[in-house]
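1. quick one: sequence plus predicted model below, questions after.
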Amino acid sequence: MKVLLYPFSLLYGLVMWLRNRFYDKGLLTAVEFDIPVIAAGNLSVGGTGKTPHVEYMIRLLKDYYRVATLSRGYNRRSSGYILADAHSTAADIGDEPMQFHAKFPDISVCVGEERMLAIPQLLGDEPYTQVVLLDDAFQHRSVKPGMNIMITDYSRLFTRDHVVPFGRLREGRRGYHRADCIIVSKCPPHLSLSEKQALEKEINPLPHQRLFFTTLQYGALSDMMTHQPVEVPQPATVLLACGIARPEPLLNELKQRYDQVYLLSFPDHYYYTEKDIAKIKKECSDLPGTEKIVITTEKDAVRLQLLKGALAEQNLQIAVMPVEVSFLFGEAELFNNFIFDYIGRHLPAPGQ
């Protein structure tokens, strides 16, 4: 059946190719801004680990510059431009922006479908903003960022994929030419130098492009509501309840930590209902063993927190597993300098 989708993939790829050519030739207008704008995105549909990479850049920059993030706010229950405040929820601004807002309250977080309009609105609301991080904006070409970062999943490299619906690419593989930096994400933590070199040869970055490799690092569990550390007695039975594009890396991590791990999967960016809370409670209760715990992701947590009443009614404790990215082969400083060098062409260096 999938083969029957190939003609539609060719047609969609042609449409995207024409659209990109129109932007490349100036037939469609792309707006540039005077301040540093860094776009992080991917060629494929979801699941590349984009969010922890954006968080990495927030941590890198926020102590030196006034940083703002701008996202579309995918699957939110609102529309238009919104600047996050103390009353914002995942329903208002989307789960990923809400995650940024909750973890980094000292930066500006906003959402807007039309980024070329949202950036001036952001600068009007927060005129001292120095750096804007565009979340998931690789195909949003109406804004021309000063730096384009493209992230591709180690297990689903764009070089081995096809355009939707036959594959998972949002546009043809040659779209990677627009990137200033390519990151191969979710690599094995002990990726060998020989495999790195093979991947470099396969991706074949252009002379102006930098190529980095990252892996995921999972942290200590905390209670979803109180944010206090959670200790899990061993042996433990774990129910991973989550709605993310690719739960496999987290599932594998949990299987290394705990004796028995079960997955209860929901659609990506899913908004939970009270029935779902009851289902999670029952699934956990039915698992074998005496020590049981429900674990979810940070992205799911901001959506689950919309149902505080149902969680309290079910007396359901959920632990959150945080995740960060780590650069392989000791290249974190190279990436950091790459980012600071770009910003330094527009703004004074930190400390000056």
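-> Alright, I've got the coordinates.
2. from now on I want contacts and neighbour counts done on CA atoms only, so please keep to that.
-> OK.
3. you'd agree residue 329 is in a strand?
-> No. Residue 329 is assigned coil when assessed by DSSP: H, G, I helix; E, B strand; the rest coil, not a strand.
4. check contacts around it.
-> For residue 329, the contacting residues are residue 213, by Cα atoms under 8 Å, 6 or more residues apart in numbering.
5. count of residues packed around the residue nearest to residue 179 when sequence neighbours are not counted?
-> Closest residue in space to residue 179, ignoring its immediate chain neighbours: residue 148 at 4.9 Å, by Cα to Cα, 6 or more residues apart in numbering. Here the neighbour count serves as a burial measure; for residue 148 (other Cα atoms under 10 Å) it reads 23.
6. which other residues reach stretch 293-310?
-> 89-91, 95-96, 98-99, 224-225, 232, 236-244, 269-274, 277, 284, 317-322.
7. swap in stretch 68-83?
-> Contact with stretch 68-83 is made by 90-97, 107-115, 118-119, 121-122, 129-137, 269, as judged by Cα under 8 Å, 6+ apart.
8. quick one, which of those are buried?
-> The neighbour count (16 or more other Cα atoms under 10 Å) marks 90-97, 107-113, 115, 118-119, 121-122, 129-137, 269 as buried among those.
9. confirm that residue 96 sits in a helix.
-> Yes. Residue 96 sits within a helix when classified using three-state DSSP.
10. could you measure from residue 217 over to residue 327?
-> Distance, residue 217 to residue 327, by Cα to Cα, to the nearest Å: 10 Å.
11. so for the two, which sits in the more crowded spot?
-> Looking at residue 217 and residue 327 with other Cα under 10 Å, you find the greater number of neighbours at residue 327, namely 20 against 15.
12. got a list of what the closest residue to residue 49 other than its chain neighbours touches?
-> The shortest distance from residue 49 to any residue that is not its chain neighbour, by Cα to Cα, 6+ apart, is 6.6 Å, and that residue is residue 185. Residue 185 sits next to 48-49, 151-154, 213-216 when contact means Cα under 8 Å, 6+ apart.
13. next up, a second structure to put side by side with the first:
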Amino acid sequence: MLKYLRLLLLPFNLVYALVIFVRNQLYDWGVFKSTSFDMPIICIGNLAVGGSGKTPTTEYLVRLLRNYKVAILSRGYGRVTKGFILADEHASAETIGDEPMQYYRKFKDITVAVCEDRVTGIKKLKDTHEVILLDDAYQHRKVKAGFNILLFEFDKLCNWQMLLPAGNLRETFSGVNRAQTVLVTKSPKVIDENSLNRFLKKLKLSGDQNLAFSHIGYQNLQALYSENQVELQKKQEVFLLTGIANPVPLCQYLTSKEVILHHFEYPDHHRFTEQEIKALIKAFEEHPAGQKIIVTTEKDGQRLLDAKLKDLLLNLPVYYLPINIEINAAEQAKFDQKILEYVASAK
């Protein structure tokens, strides 16, 4: 059904492509204004909609830049608020978005802020910070970031992709030209020469653009409402709750651990309702297995901190699975060095 719907949308791709082309040209020609700042601004983004790993990449940069005073500025997708907001003890996924909430809870020594107007947000942060990370702002060309990291998922980059609305690309591959580094996420730990040459041919990188690959590192399960950690057990019944763009790698990882999976899948950034959580709890409690747990992602877990949902789940074994990105060994030193050199020279 989805295949036929995409075919019906193909004529609109021409309109979308024209609009995006003209918009980018107007920025390139200086007709539309891009604001530069006299400080290190690093943008993390992608060309395709969906989960390419922006959140763990941003977290990697926070750790890499631990010797600097860092701020993360996000649009705050899915929040019910407007304008510039600094994350504080009163913040929630509803007020700042699930990804900024994850950053705020995980990194206590950095600033997390949201603002749909990135220029305004940077102006409010620049005097008290040394580096600003722009989360998901590659198409936000009102800001001219000094360093752009463009992400692609390994499997999707292997395949042919189309522009929106029939496909999932926000802009054409010519957008790669604005990136200083291209990071291919969810990759094998070692890239064979054929794959590397195919990607280089497709991306058409210039000599000063860097290409790196990363893979997902899964951590121990962390209790959502306490400090407990556990490990997965073989034959354990896992009730998986996700509202992310691409849960396939997570499902593959859990399956590799030989658990029995019951997947409750929802769209990216889905705001879980009490009825949906009650349906999950009902399935969990009615299952006769003795070894059973509820598992979600760290991002989805931020939305489960809502008071009403927390009351429903508090006495159940609810865990989230933390992940990080690990830059492949062959490229890590160069990837890190290029970013650190930029920050040192732009500061």
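-> Sure, I can see it. Being a predicted model, the structure only gives us computed values, none of them experimental.
14. list the TM-score for the superposed pair.
-> The TM-score (TM-score structural alignment, normalised by the length of the second structure) is 0.94; 343 aligned residues with a Cα RMSD of 1.7 Å.
15. out of the contacts of residue 185 of the first structure, who's the most crowded?
-> The member of these that has the most neighbours, counting by other Cα under 10 Å, is residue 151 with 32 neighbours.
16. doesn't that residue fall inside a helix?
-> No. Membership of residue 151 of the first structure in a helix is not supported by three-state DSSP, which gives strand.
17. residue in the second structure paired with it?
-> Residue mapping for residue 151 of the first structure onto the second structure gives residue 151, with TM-score structural alignment as the criterion.
18. and the gap between that match and residue 34 of the second structure?
-> The gap separating residue 151 of the second structure from residue 34 of the second structure is 22 Å, by Cα to Cα.
19. mean shift of the strand or helix carrying the residue nearest to residue 179 of the first structure relative to the second structure?
-> Taking DSSP states H and E as the definition, one finds residue 148 of the first structure inside strand 147-153. Once superposed with the second structure, the aligned residues differ from strand 147-153 of the first structure by a mean of 0.6 Å; criterion: mean Cα distance after the TM-score superposition for the first structure.
20. who's in contact with that strand?
-> Taking Cα under 8 Å, 6+ apart as the rule, strand 147-153 of the first structure contacts 37-44, 47-50, 138, 158, 176, 178-187, 342.
21. which among those residues end up buried?
-> Among those, those scoring as buried are 37-44, 47-50, 138, 158, 176, 178-187 (criterion: 16+ other Cα under 10 Å).
22. can you tell me which of the residues you listed are in strands?
-> 37-41, 181-185 (DSSP state E).
23. dump those to a markdown table, plus distance to residue 259 of the first structure.
-> As requested, these are arranged in a markdown table below (distance: Cα to Cα, whole Å):
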| residue | distance to residue 259 of the first structure |
| --- | --- |
| 37 | 45 |
| 38 | 42 |
| 39 | 40 |
| 40 | 37 |
| 41 | 36 |
| 181 | 39 |
| 182 | 37 |
| 183 | 33 |
| 184 | 30 |
| 185 | 27 |
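24. helix, strand, or coil at residue 290 of the first structure?
-> Counting by three-state DSSP, the three-state call for residue 290 of the first structure is coil.
25. pull the distance from stretch 257-270 of the second structure to the chain's centre.
-> A distance of 18 Å separates the C-alpha centroid of stretch 257-270 of the second structure from that of its chain, computed with Cα atoms, centre = their mean, to the nearest Å.
26. show me where the stretch 151-300 of the first structure has its strands.
-> Listed in chain order, the strands found in the stretch 151-300 of the first structure under DSSP state E, counting those that start in this stretch are 181-185, 210-218, 222-223, 237-242, 260-265, 292-297.
27. using TSV, lay out those together with distance to residue 202 of the first structure.
-> What follows is the strands of the stretch 151-300 of the first structure, written out as TSV (distance: least, Cα to Cα, whole Å):
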stretch	distance to residue 202 of the first structure
strand 181-185	12
strand 210-218	12
strand 222-223	40
strand 237-242	33
strand 260-265	33
strand 292-297	32
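28. now do the same for residue 53 of the first structure: its match in the second structure.
-> Under the alignment defined by TM-score structural alignment, residue 53 of the first structure corresponds to residue 57 in the second structure.
29. would you confirm that its match contacts residue 323?
-> No. Checked against Cα atoms under 8 Å, the pair residue 57 of the second structure and residue 323 is beyond contact range at 10.5 Å.
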